[in-house]
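1. Dropping the sequence and predicted coords here.
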Amino acid sequence: MTIKNLKFMPKFFDRYINQVDEDVELIQGLLDTKNDYSLIKDDLQIKENYRYEPDKWTPKQILQHVIDNERIQSYRALAISRGDQSIQPGYDEQLYVNNCNDRTLESLLAEFKIVRESSIILFSSINEIQMLKEGVCFKVRITPLALGFQIIGHGTHHLRIIKERYINKPSY
């Protein structure tokens, strides 16, 4: 299924979904982006603890945030696809980052791949009818299909930020 299969574009999530080419199949998009962060590993190692401004996250914190977000969006997709009509709560991304353990870049890259593989397996198990079921995530009506594309686009968004603001910036 592609973005064209979405019956509506969910507010807030649209900024990430729109990062994905509308012709990309969901599972293929998840597969295609599984190694995005590993491909810039050498650059990440040089800048893993760098902040381009004092209140900004480091690349390691960004990667942890991308992992956390993928786990949360996958759970939301699972719940909605299985018919759970509970309102899925929002989450405080800053709280999550503030309560992460200091991790090695290697462990984060390995976890990202494992979490992505889990997402691929999950979304592969959701049929087309379930992909289009509607649920609510913190006041926003959304489908599992949209959540899958949010995962791809969110990772792409943060990868672009790392490339633009960290890798192409001098160290201090």
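-> Good, I have the coordinates.
2. all contacts plus neighbour counts: C-alpha atoms, from now on.
-> OK.
3. For residue 92, grab the count of nearby residues.
-> Residue 92 sits with 7 neighbouring residues when counted by other CA atoms under 10 Å.
4. And for the one 3 residues further on?
-> Taking other CA under 10 Å as the criterion, the count of residues near residue 95 is 9.
5. what's the host helix or strand of it packed up against?
-> Using DSSP states H and E, residue 95 maps to helix 93-98. Applying 3 or more CA pairs under 8 Å, 6 or more residues apart in numbering; DSSP states H and E, we find helix 93-98 packed against helix 59-81.
6. which other helices and strands contact the helix it packs on?
-> helix 93-98, helix 105-124, helix 128-131, helix 144-162.
7. Second structure follows, compare the two:
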Amino acid sequence: MKTRPEPDEYLPGIERYVNLVPEGHLVDILQSQHDQTRLLLKDLSEEQANYRYAEGKWTLKTVVGHISDVERLWSYRIFRIARGDARELPGYDRDIFAESAPFEGMSMTEILTDFTAVRQSTLTLIANLPEEAFLRVGAFSGHPLSARAAAFLIAGHETHHMNVIKANYL
């Protein structure tokens, strides 16, 4: 899939993520992101992985775990919408997810293994959807949401957090 979602396919807050996705085929972009993220983070020490750049901020482990958690949620949304289930999809509270997640007790290697598993699942889903499935629209937070927009959000969300990691953690 190469075509970008139109602004009427997603709620306004998603635009900042969609705009971060470069031009190109989305499967290739997601695979390249995965490879770059793993390369950047695979050799970090546990001290680096447990770093917080400010009081009240998440550790690097939690940020990477959050990327995977969000991808799981949005892949599920893609799946539901692409299969024709247009019912309203619920939101979530990222802070509750982060507080309840096991990331602090996991090694960075374990977190990256999970990241890879989640991304492979997403890639398999997206790579095998027919083009018309990407154009199907459901609802999220009172706004239309296409499967295509949800897929772009995954890529843009990772880019956003990798920019934060490069600027504040490494």
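-> The structure has been received and is ready for your questions. This one's a predicted model, so the numbers in the text were calculated from it and none came from an experiment.
8. any idea how far the helix holding residue 95 of the first structure is from the chain center?
-> 15 Å (CA atoms, centre = their mean, to the nearest Å).
9. what's the mean distance for it versus the second structure?
-> The superposed helix 93-98 of the first structure is, by mean CA distance after the TM-score superposition for the first structure, a mean 0.3 Å from where its aligned residues fall in the second structure.
10. Which residue in the second structure aligns with residue 106 of the first structure?
-> Under the alignment (TM-score structural alignment), residue 106 of the first structure pairs with residue 109 of the second structure.
11. count of neighbours near that match?
-> By other CA under 10 Å, the burial measure for residue 109 of the second structure, its neighbour count, is 18.
12. Okay, it and residue 18 of the second structure: tell me how far apart.
-> Residue 109 of the second structure sits 29 Å away from residue 18 of the second structure, going by CA to CA, to the nearest Å.
13. State the distance from the counterpart of residue 32 of the second structure in the first structure to residue 16 of the first structure.
-> In the first structure, residue 32 of the second structure lines up with residue 32, judged by TM-score structural alignment. The spacing between residue 32 of the first structure and residue 16 of the first structure, counted by CA to CA, is 16 Å.
14. do residue 75 of the first structure as well
-> Distance, residue 75 of the first structure to residue 16 of the first structure, by CA to CA: 18 Å.
15. Between these two, which has more neighbouring residues?
-> Shown here are residue 75 of the first structure and residue 16; by other CA under 10 Å, residue 16 has more neighbours (20 against 17).
16. got the contact list for the more buried one?
-> By CA atoms under 8 Å, 6 or more residues apart in numbering, residue 16 of the first structure lies in contact with 149, 150, 151, 152, 153, 154, 157.
17. Leaving out chain neighbours, which residue sits closest to the aligned partner of the first one in the second structure?
-> With TM-score structural alignment defining the correspondence, residue 149 of the first structure maps onto residue 152 in the second structure. Distance criterion CA to CA, 6 or more residues apart in numbering; nearest residue to residue 152 of the second structure, sequence neighbours excluded, is residue 18 at 5.6 Å.
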